[in-house]
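[1] Here's a sequence, model it:
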Amino acid sequence: MSTEETETLDRLRADSRSLAEQVIETFSSRGVMVATAESCTGGLIAGAITDIAGSSAVFDRGFVTYSNAAKQDMLGVRETTLSAHGAVSAQVATEMVLGARRRSRADFAVSVTGVAGPGGGSELKPVGLVWMGLSGPGDLASAVELRWNPSWSRDLIRTATVHAALEALIARLDG
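    Next comes the predicted model:
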């Protein structure tokens, strides 16, 4: 890992801790709960939030759904969606985030599914491609495409995704 990549990783980790503190402060002041549905990050978003004291006031639960079967069983992602679009898609990220909301007591949820590398990418879905789903009250959901540098390490791609998810939760609550 290059010095620049190490510095970026360290900065993102520090910033993510600050963002997680903001999630807890902002969500608890409004009396709302959050849930996560994670594939490529393997629970790191939930971990970032629950690393902070007071997280129980805002964090309902996290779903780590690495396999397609887990996405279907735990979140209700449809087999037809997975077959038609693949696990790394806006459609799956949307079904994941809606599943997390419907299968929890959370007011807001975030989902991520992507290719963290170093292998597993393709021309259409390269390493560094992540789809993030967001949902708030009323089952409103959106999906956002994130494209990280494919030369980044797996650790950096996953850490950047955690950072983006925490930022998105804060923006979604404020928006």
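
[2] CA only for contacts and neighbour counts going forward, please
    Will do.

[3] For this structure, which segments are assigned as strands?
    Remark: strands assigned in the chain by DSSP state E are 34-38, 59-64, 108-114, 129-136, 140-147.

[4] list the helices and strands the third one packs on?
    Applying 3 or more CA pairs under 8 Å, 6 or more residues apart in numbering; DSSP states H and E, one finds that strand 108-114 contacts strand 34-38, helix 90-102, strand 129-136, helix 154-174.

[5] can you list contacts of the shortest one?
    What that stands for is strand 34-38. Strand 34-38 is contacted from outside by 45-46, 58-66, 96-97, 100-101, 104, 106-113, using CA atoms under 8 Å, 6 or more residues apart in numbering.

[6] likewise the second one?
    For helix 90-102, the external contacting residues (CA under 8 Å, 6+ apart) are 35-37, 62-63, 71, 74-78, 81-82, 85-86, 107-113, 131-135, 139, 141-145.

[7] are any of the residues you listed buried, and which?
    35-37, 62-63, 71, 74-78, 82, 107-113, 131-135, 139, 141-144 (16 or more other CA atoms under 10 Å).

[8] tell me which residues in stretch 42-61 are buried?
    42-46, 48-50, 55, 57-61.

[9] Let's compare: structure for the following, please.
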Amino acid sequence: MSAAEILRAAQGRTVATAESCTGGMVAAALTDLPGSSAVFHWGVVTYSNQAKMDLLGVQKTTLDTHGAVSEPVAAEMAQGASDRAAVDVAVSITGIAGPGGSEFKPEGRVCFGLSTAAGVHTETVDFGAIGREAVRRAARDHALALILRALQA
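    Next comes the predicted model:
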């Protein structure tokens, strides 16, 4: 799976990203390619909770109740990106790249949100304590795969 496949599959549809632990890696992968401006609308890195609220409309109560690394926050991030960018597909990523984590939210846990015309889908992937860079790359690749599947559906 590659960003080039996303550009080929888009066929006039547009994409936005809302990233936290990946720090813009998905947006970078998409914009590394010529012609990406026809598909990629914008990306936002919302590393802090305040940025998630201010830029994407994530509710404080959702953050307080579930924490930043959660499917409910990933869902609100994806929906916020979709609404604000007016795109066909929006992906969100929030997780714990490491080092660190806790018993309840271990290092390597990443939550994804995907907003399409069909609604918002969320999922959590535990990549494990494979190191910060490896978690970030794996999360980037997983998000790109989510976008591609949405465009192919």
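
[10] Just send the strands of structure 1 back as JSON lines, with distance to residue 90 of structure 1 too.
    Converted to JSON lines, the strands of structure 1 look like this (distance: least, CA to CA, whole Å):
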{"stretch": "strand 34-38", "distance to residue 90 of structure 1": "14"}
{"stretch": "strand 59-64", "distance to residue 90 of structure 1": "18"}
{"stretch": "strand 108-114", "distance to residue 90 of structure 1": "9"}
{"stretch": "strand 129-136", "distance to residue 90 of structure 1": "6"}
{"stretch": "strand 140-147", "distance to residue 90 of structure 1": "5"}
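
[11] do you know which of these lies nearest residue 17 of structure 1?
    The minimum distance between residue 17 of structure 1 and these falls on strand 59-64, with 15.1 Å, by CA to CA.

[12] Which residue numbers in structure 2 does the closest one align to?
    The counterpart of strand 59-64 of structure 1 in structure 2, using TM-score structural alignment, spans residues 40-45.

[13] Please work out which residues outside the matching stretch touch it.
    By CA under 8 Å, 6+ apart, stretch 40-45 of structure 2 touches 14-20, 23-24, 27, 30-31, 85, 87.

[14] what do you get if the cut-off is 6 Å, keeping everything else the same?
    If you take CA atoms under 6 Å, 6 or more residues apart in numbering as the criterion, stretch 40-45 of structure 2 is touched by 14-20, 23-24, 27.

[15] Distance to residue 16 of structure 1 added to the helices and strands packed on strand 108-114 of structure 1, as TSV?
    Listed next are these as TSV, based on distance: least, CA to CA, whole Å:
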stretch	distance to residue 16 of structure 1
strand 34-38	15
helix 90-102	21
strand 129-136	16
helix 154-174	5
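
[16] Please identify the most buried of the ones you listed.
    Mean neighbour count (mean count of other CA atoms under 10 Å) peaks for strand 34-38 among those, with a mean of 29.

[17] Out of the helices and strands packed on strand 108-114 of structure 1, the one nearest residue 5 of structure 1 is which?
    Between those, helix 154-174 lies closest to residue 5 of structure 1; by CA to CA that is 7.6 Å.

[18] Find me the equivalent region of that closest one in structure 2.
    Under TM-score structural alignment, the match for helix 154-174 of structure 1 is residues 132-152.

[19] so how far is that stretch from its chain's centroid?
    8 Å (CA atoms, centre = their mean, to the nearest Å).

[20] on average, how far is that stretch from the matching bit in structure 1?
    Once the two models are superposed, stretch 132-152 of structure 2 sits on average 0.7 Å from its counterpart in structure 1 (mean CA distance after the TM-score superposition for structure 1).

[21] Show me the contact partners of that stretch.
    Contacts of stretch 132-152 of structure 2 (CA under 6 Å, 6+ apart): 6, 10, 22, 26, 97-98, 108.

[22] In helices, which of the residues you listed fall?
    If you go by DSSP state H, the contacts of stretch 132-152 of structure 2 have 6, 10, 26 in helices.
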